[in-house]
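Participant: take this sequence and fold it.
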Amino acid sequence: MGERTGQRQTGYARRMMPFADLQPLPRQLRHPAVRDLAWTLLAPPLLAQCACPQRHPLSASDWAGDPGRLAAWLAGLDRDPSPLLAWLARLTSRRLGLYYEALWQFALRQAPGVELLAANLAIRDGRRTLGELDILLRDREGDHHLELAIKLYLGPPQGDGHDPAHW
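Facilitator: Coordinates of the predicted model:
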């Protein structure tokens, strides 16, 4: 993103990571599922620049205007994770992608200023499934479709990770 935590964010960096100052928070949380949720919401984007306009799913939430509210919500969940655990108990699969989607769905349902319109909405032509919309949400900037994916990459133990050829 070109800007570091603690610097004033503008433009693309702010739209992709409105919570840069909270990035240390996941390491401070005790409950594993709450840490996972915090990481999901606070991890920086993989790409510094994209050909198409991008935005963080919570960039038009009330949390983006007051990141301390998000931090307080996560701290409250860390003290009592039962709402998150009840939500995750509905999962019938241990697949990482479905867990990641469930974490986003939980957060978007709780986010002030965001309305989760649909999740995992199948697109069908008769009996044939053409695809699925992961998330449809509404916020003060309009209606948005999110496709969620989590990708893990392994890098070599040496080096600083800045050279894409090493991944």
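
Participant: going forward, measure contacts and count neighbours with C-alpha atoms only.
Facilitator: Fine.

Participant: who's in contact with L121?
Facilitator: By C-alpha atoms under 8 Å, 6 or more residues apart in numbering, L121 lies in contact with 132-135.

Participant: any chance of those in a markdown table, plus secondary structure and neighbour count?
Facilitator: Formatted as a markdown table, the contacts of L121 follow (DSSP: H, G, I helix; E, B strand; the rest coil; neighbours: other C-alpha atoms under 10 Å):
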| residue | secondary structure | neighbour count |
| --- | --- | --- |
| E132 | strand | 13 |
| L133 | strand | 15 |
| D134 | strand | 17 |
| I135 | strand | 21 |
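
Participant: and those, which is closest to A72?
Facilitator: Of all the contacts of L121, A72 sits closest to I135, with 24.8 Å by C-alpha to C-alpha.

Participant: tell me where this structure has strands.
Facilitator: 115-125, 128-139, 142-146 (DSSP state E).

Participant: return the member of the contacts of L121 nearest to D125.
Facilitator: E132 (12.0 Å).

Participant: pull up the gap between the closest residue to the closest one other than its chain neighbours and F106, please.
Facilitator: The shortest distance from E132 to any non-neighbouring residue, by C-alpha to C-alpha, 6 or more residues apart in numbering, is to A122 (4.3 Å). Note on A122: its distance to F106, by C-alpha to C-alpha, to the nearest Å, is 19 Å.

Participant: out of the two, which sits in the more crowded spot?
Facilitator: More crowded of A122 and F106, by other C-alpha atoms under 10 Å: F106, with 16 against 12.

Participant: hey, which helix is longest across this protein?
Facilitator: Secondary structure of the chain per DSSP state H: the longest helix is helix 96-110.

Participant: which elements pack onto that one?
Facilitator: Using 3 or more C-alpha pairs under 8 Å, 6 or more residues apart in numbering; DSSP states H and E as the contact test, the elements touching helix 96-110 are helix 32-42, helix 82-88, strand 115-125.

Participant: Proceed likewise with the subsequent sequence, for comparison:
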Amino acid sequence: MNTAPVTRTIYVLVGLPFSGKTTLAAQLVRENDAYLIERDRFLEDLRHDPQTRARVAEEAQSVGQPISRLASIREENARNDVLTRIYVERVRDMILATEKPVVIVDGTHLQALSRSFIRELPGWRTVAVVLPTDAEECIRRLTSSVPTGIRSAITPDLIRRMAAVYEPPGMAEGFDELHSA
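Facilitator: The predicted model follows:
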């Protein structure tokens, strides 16, 4: 937990794709005149940034060249971990730079690493808001929508795999409050 006097609040939305996070984020932004950080848009921008691409390639290379399917999976996981670390660094910087009293971070944040930007943010109250929509309902929503951008890469299988690796947020991560939407 933060020890500095709390003056501002960060809401970290946690849930599967199509669980309702973006709808809730829009509502929270309207109600709180909040600063919105959209993880999907942010990661899409990171993937196209030449400096980020070079850093991901360099750091993931330490895993080694793929010589089998397993090595390929390890390399892909390493790239994703590097992207997540870059995301965490930049989100923390964006939060510290904003003058808004409320920040909404809209993203899946299914694993503790992706939520670690909340550490070392003195003066911020941190709230995890979990959208507990189950995988099958998210898949139903996926198949009845027309996803665009990064969301167009989401498949029913991906949602099921994401649900399988979900780590519920906890107070030990540094959250001041945990809520279910």
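
Participant: tm score of chain vs chain?
Facilitator: After superposition, the two chains reach a TM-score (TM-score structural alignment, normalised by the length of the first structure) of 0.30; 68 aligned residues with a C-alpha RMSD of 4.0 Å.

Participant: picking that back up, can I get the strands of the first structure in JSON lines with distance to R15 of the first structure?
Facilitator: Below are the strands of the first structure laid out as JSON lines (distance: least, C-alpha to C-alpha, whole Å):
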{"stretch": "strand 115-125", "distance to R15 of the first structure": "19"}
{"stretch": "strand 128-139", "distance to R15 of the first structure": "14"}
{"stretch": "strand 142-146", "distance to R15 of the first structure": "14"}
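
Participant: which of those strands sits closest to G97 of the first structure?
Facilitator: Smallest distance to G97 of the first structure across those (C-alpha to C-alpha): 10.9 Å, for strand 128-139.

Participant: tell me where the second structure has helices.
Facilitator: Assigned by DSSP H, the second structure shows helices spanning 21-32, 39-48, 50-61, 69-97, 112-115, 135-143, 156-164.

Participant: can I get these in a markdown table with mean neighbour count?
Facilitator: As requested, those are arranged in a markdown table below (neighbours: other C-alpha atoms under 10 Å):
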| stretch | mean neighbour count |
| --- | --- |
| helix 21-32 | 15 |
| helix 39-48 | 14 |
| helix 50-61 | 15 |
| helix 69-97 | 16 |
| helix 112-115 | 18 |
| helix 135-143 | 17 |
| helix 156-164 | 15 |
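
Participant: looking at the helices and strands packed on helix 96-110 of the first structure, which is buried most?
Facilitator: Among those, helix 32-42 has the highest mean neighbour count (mean count of other C-alpha atoms under 10 Å), at a mean of 19.

Participant: so it versus helix 96-110, what angle?
Facilitator: On the basis of axes from the mean of the first three to the mean of the last three C-alpha atoms, to 10 degrees, helix 32-42 of the first structure is oriented at 80 degrees to helix 96-110.

Participant: give the other helices and strands that helix 32-42 of the first structure contacts.
Facilitator: Applying 3+ C-alpha pairs under 8 Å, 6+ apart, one finds that helix 32-42 of the first structure contacts helix 25-28, helix 67-79, helix 82-88, helix 96-110.

Participant: which among those helices is found nearest to L41 of the first structure?
Facilitator: Set against L41 of the first structure and scored by C-alpha to C-alpha, these come closest in helix 96-110, at 7.6 Å.

Participant: so what's Y11 of the second structure up against?
Facilitator: With contact taken as C-alpha under 8 Å, 6+ apart, Y11 of the second structure is in contact with 102-105, 126-129.

Participant: which of these lies closest to E75 of the second structure?
Facilitator: Sorting the contacts of Y11 of the second structure by how near they are to E75 of the second structure, with C-alpha to C-alpha, puts V105 at the top with 27.4 Å.

Participant: the closest one contacts V12, correct?
Facilitator: Yes: using C-alpha atoms under 8 Å, V105 of the second structure is in contact with V12, at 5.0 Å.

Participant: quick one: which of these two has more around it?
Facilitator: Counted by other C-alpha under 10 Å, V105 of the second structure and V12 do not tie: V12 has more neighbours, with 27 against 23.

Participant: where's that one relative to I73 of the second structure, distance?
Facilitator: Computed as C-alpha to C-alpha, the V12 of the second structure to I73 of the second structure distance reads 28 Å.

Participant: tell me the spacing between I139 of the second structure and H48 of the second structure.
Facilitator: To H48 of the second structure, I139 of the second structure is 28 Å away according to C-alpha to C-alpha.

Participant: now swap in E137 of the second structure and tell me
Facilitator: For E137 of the second structure, the distance to H48 of the second structure - C-alpha to C-alpha - is 31 Å.

Participant: ok, R90 of the second structure next?
Facilitator: R90 of the second structure sits 15 Å away from H48 of the second structure, taking C-alpha to C-alpha as the criterion.
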